[in-house]
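[1] Predicted coordinates and the sequence they were generated for:
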Amino acid sequence: MSPGHTGSGGEYQLLNGWKDIAAFFGKDERTVKRWEKLRGMPVQRMPGTKGTVFADRHALAAWLNMRGTQPGLDVRVLPRVHSGLNGARPSGEVHEPSMAARDLYLEGTYLWQKRTRASLTEAVAVLEKAVGLDPDYAQAHTALAVAHKLAGEYGATTQKLGYIRALDAVERAIALDPALDQAQTALANIEFFWLLQYDRALRRFEHARRLNPNSALTRHWFAEALLFAGYPREALAEIDQAQHLDPQSRSIISAKAYILFALGQMDTSEQMLLKLASNEPDYQMAYKGLAYLCLARGDGARYLEFLGRLESLHPSKAAREIIEAGRKGLSAGARTGMAEAMLSAARRHAETGEVPAYSLAHLFALNNDASGAAAHLQLALERYEGDVFDFIIDPAFRQVRTTPQFLKRVTQIGLPLVA
């Protein structure tokens, strides 16, 4: 979408030029230019032009919310996620979608539940057809929001683009039906993991759960938010309910294994993840969880083995070289040698962008470099990388997580602090 283009809802997705950006904030152009220079306000420049800027309105809202409301800002700059908490269903008859739109909705829901890059790409296409056929179909807009969010998480698109499109779709769903529990759930997930509005997101999850206590998606995503907010026992209660409601969901099983890992129940977590990896060999979350678990146990060889399996699902020359360097380092100098060798290999690829910022943060943490870990964690957040919250459970961060310099940096960028 080019700068200045409007979506079907009539609102700008991108703001074109300093005048529009300033109007978005209710400020003058000089002020917003100063914010870009001194406060890191996210704007972009058109290639091949001089001074022509544009900015995504959701990214500006997220930047604002990450830093707290600035004095004197017009409240209209906040995103439209403040609607829908009262759960009041619009007056009038319940909308009945067309049979064709319903069939597309059901197909798209099946596809996003598979959670692979290919299935999520297809789910987005199918659900866009559904809402195109029936623009008043709130459930289809909600499913589209979920598909966009997961597409970013699983690498079918960028994390940033996934969240932007998910927010747009879920806003449409809530405008059509504020009492739709899955729409409130999708919005709560966006508030927690993208807009960094933790308390608001947890309240919205509770609201969605009241709307429908039997929604597996709500229980599942609420559990993940509770885990990363520092409430693993409460997270376990929610994920148990989610698994009861949807025992076949591999994402719920992996989430439960991660929660059990955070609670120190490592044997049970390992058994679940090994079984999941055996039954679902194409599912990346099982291998990542097993890598974390082996690292926590000090088993460098198996840690590297599961990283290798993860890489085989999404081949990367840089990742292969980092893993191979780790094997050589482990052979020569145990865990310390492994950590140093992996970081050295990763640095050679860092400038090309082949190594995610979170992976570098993980390796700096593995080398007990709190400053490097925090700096790359911030970079991962700025790049909208989906793994950024993992530092809360990632055993590589065990030593650096409580150091003053790490805590200070994490507080400044707005990530949650969990002991």
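    In hand now; what should we look at?

[2] switch to C-alpha atoms for all contacts and neighbour counts from now on
    Fine.

[3] List the buried residues for the helix or strand hosting residue 337?
    Element membership for residue 337 (DSSP states H and E) is helix 317-350. Buried residues in helix 317-350, counted by 16 or more other Cα atoms under 10 Å: 318-320, 322-327, 329-330, 334-335, 337-343, 345-346, 349-350.

[4] How about stretch 113-120?
    Within stretch 113-120, judged by 16+ other Cα under 10 Å, the buried ones are 113, 114, 115, 116, 117, 119, 120.

[5] Hmm, residue 355 and residue 319 touching each other?
    Yes: counting by Cα atoms under 8 Å, residue 355 is a contact partner of residue 319 at 7.4 Å.

[6] can you pull out the helices in the stretch 51-200 of the chain?
    57-67, 99-114, 117-133, 138-153, 159-176, 181-193, 198-211 (DSSP state H, counting those that start in this stretch).

[7] and among the ones you listed, the most buried is which?
    Ranked by mean neighbour count, the helices of the stretch 51-200 of the chain are led by helix 138-153 with a mean of 28 (mean count of other Cα atoms under 10 Å).

[8] Pull the residues that contact that one.
    Contacts with helix 138-153, where a contact means Cα atoms under 8 Å, 6 or more residues apart in numbering, come from 105, 108-109, 112, 115, 117, 120-121, 123-124, 127-128, 130-131, 157-163, 165-170, 172-174, 176-177, 180, 182-183, 186, 386.

[9] Mind doing that once more with 7 Å?
    Under the criterion Cα atoms under 7 Å, 6 or more residues apart in numbering, residues 105, 109, 112, 117, 120-121, 123-124, 127-128, 130-131, 157-159, 161-163, 165-167, 169-170, 172-173, 176-177, 182-183, 186, 386 lie in contact with helix 138-153.

[10] and the comparison structure, right after this:
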Amino acid sequence: GDPAQEYFSDGLTEEMISQLGRLDPHYVGVIARTSVMHYKNTQTPLDQIGRELGVQYVIEGSVRRDAYDVRVTAQLIPTKDQAPIWARQYDREPKGVLALQGEIAQEIADEIQLTLGDHNSAAASKPTASPQNYETYDQYLKGQYFLNKRTAVDIRQAIAYFDEAIAKDANYARAYAGLADSYALMGGYTGRPPNEFMPQARTAALRALQLDDSLAEAHTALALIVQNYDWDWQTAEKEFRRAIELNPNYATAHHWYAEHLMWRGRFDEALQESERARQLDPLSLIIAADNGAILHFSRQYDRAIQKWHSVLEMDPDFSRAHLIRAAYVEKGMFVEGLADTERMRPVTPVPAYWSWLAYIYGRSGQIARSRHALDELRRSIRNEPVDAISVAWAYLGVGDNDQALAWFEKAYAQHSTELTSLKVNPGYDPLRGDPRFQDLLKRVGLAN
């Protein structure tokens, strides 16, 4: 209905999640907004919501607002018997509505703490600064929505929305953190050299921390940047852990920390962190897809394929889940791998498409077709910068390890984010006995 009421109700939902997340995380787990908003404007039964999200309680409420008054109703309902434990109605003047969101959310959090037991009231940290107006917050929410879609086009759209939010409120730290995340991920989804994006990512992350050093999102963004671009694994782990300490219910921190542990070959820990991320955001496609990646890189190909299939059933075009073709190759399912590559051709960067064809044809023994695809790849990058790892991948397919290693060196010079997978990617196994590859592993900080 009314956009102003949509802004207010969405903002209130976000603030409640943030406030509740500051309660004792060992006792109260709070589901992330991306999963919660799936049920907005639906008539889904509470017991079904409980099963799908794995929760015992649901906060249900409504907002009514006019020029003179704001009325918020809220009730805490167990999903089992659905008899409300408590219900409240808040009638306020609409002055400073963004501050009002935090005020009401804190009152609800206090009520829940009284109802469920005061386990650790000191666990709450200082509130996150709110934006100055609805429009800023709306742009921020749109940015997060497009960022979660994980395609090059959508991430560019996310950057535009975060930029608009910052233009409206230059002190809104969350918008800078979202901008940092977007730039940090852009290279991996465009196939272009990361040095085109990482300086902007770092600038945005550092600005977010300057504005609010208690913001878990900002520490998480910085962790990703120093991991993917600097290969500074110790600082990255410290920043991920700091983010989780600041907000144990921030799903993305657990999600990206799981990926960090995966790159370092710590698969059991990675799966534990991935499961925690899933618990906090059960309907997130990217968390599920990256769980499949952990299974793949730990050589559990059947489980990886099963996980990626479940994601593609929900969204057949979700790009990250199309890593399924890598598991197909390792299983010798070359027909399926080629079919997946062809199906995604319309939305795949041209160099990446030819790189995958060269690799899969080569692995399947179709060397002539592999070399043809390699030639097409070389032709496609004559006048376009590309992440050198795409070319290295193609040379691995045709079995030319010397050329593959030469292009790995170019990827190293570019600070390719794809080099984070050096230690665990099964596709690189033919190179592991080569001293040049071992030296590269050492330089990227993954030798141990």
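    That came through, no problem. Computed from a prediction, not measured in an experiment: that's the story for all the values here.

[11] Quick TM-score on the pair, please.
    The TM-score (TM-score structural alignment, normalised by the length of the first structure) is 0.68; 323 aligned residues with a Cα RMSD of 3.1 Å.

[12] sorry, back to before: return the member of the buried residues of stretch 113-120 of the first structure nearest to residue 381 of the first structure.
    Nearest to residue 381 of the first structure out of these is residue 117 (Cα to Cα; 21.7 Å).

[13] Could you measure from the closest residue to that closest one other than its chain neighbours over to residue 24 of the first structure?
    Of all residues not flanking residue 117 of the first structure in the chain, residue 156 sits nearest, at 4.7 Å (Cα to Cα, 6 or more residues apart in numbering). With distances taken as Cα to Cα, to the nearest Å, residue 156 of the first structure is found 31 Å from residue 24 of the first structure.

[14] for residue 369 of the first structure, same thing?
    Counting by Cα to Cα - residue 369 of the first structure and residue 24 of the first structure are separated by 40 Å.

[15] hey, where'd the strands end up in the stretch 251-400 of the second structure?
    Using DSSP state E, counting those that start in this stretch, the stretch 251-400 of the second structure contains no strands.

[16] Tell me which residues touch the nearest residue to residue 385 of the second structure once chain neighbours are set aside, please.
    Sequence neighbours aside, residue 192 is the residue nearest to residue 385 of the second structure in space, at 6.1 Å (criterion: Cα to Cα, 6+ apart). Taking Cα under 7 Å, 6+ apart, we find residue 192 of the second structure in contact with 385, 386, 387.

[17] tell me the contacts of the counterpart of residue 226 of the first structure in the second structure?
    By TM-score structural alignment, residue 226 of the first structure lines up with residue 261 in the second structure. With contact set as Cα under 7 Å, 6+ apart, residue 261 of the second structure has these partners: 267, 269, 270.

[18] Greatest separation within the buried residues of stretch 113-120 of the first structure: which pair is it?
    Among those, 113 and 117 lie farthest apart (Cα to Cα), at 11.3 Å.

[19] before we move on, back to that, any of the contacts of residue 192 of the second structure buried? List them.
    386, 387.

[20] Now flag whichever of the contacts of residue 192 of the second structure is closest to residue 237 of the second structure.
    residue 387 (25.3 Å).

[21] so that closest one makes contact with residue 189?
    No: using Cα atoms under 7 Å as the test, residue 387 of the second structure is too far from residue 189 to be in contact (10.6 Å).

[22] Double-check residue 140 of the second structure against residue 161; I have them as touching.
    Yes: Residue 140 of the second structure is in contact with residue 161 according to Cα under 7 Å; the separation is 6.4 Å.

[23] Point me to the helix or strand that includes residue 87 of the second structure.
    strand 86-92.

[24] in the first structure, what residues pair with that strand?
    Aligned by TM-score structural alignment, strand 86-92 of the second structure corresponds to no residues of the first structure.

[25] likewise stretch 284-291 of the second structure?
    Using TM-score structural alignment, stretch 284-291 of the second structure pairs with 249-256 in the first structure.

[26] For the helices of the stretch 51-200 of the first structure, could you give me CSV that also reports distance to residue 266 of the first structure?
    CSV is the format used below for the helices of the stretch 51-200 of the first structure (distance: least, Cα to Cα, whole Å):
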stretch, distance to residue 266 of the first structure
helix 57-67, 34
helix 99-114, 26
helix 117-133, 29
helix 138-153, 25
helix 159-176, 30
helix 181-193, 26
helix 198-211, 27
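
[27] Let's verify residue 61 of the second structure: helix, strand, or coil?
    strand (DSSP: H, G, I helix; E, B strand; the rest coil).
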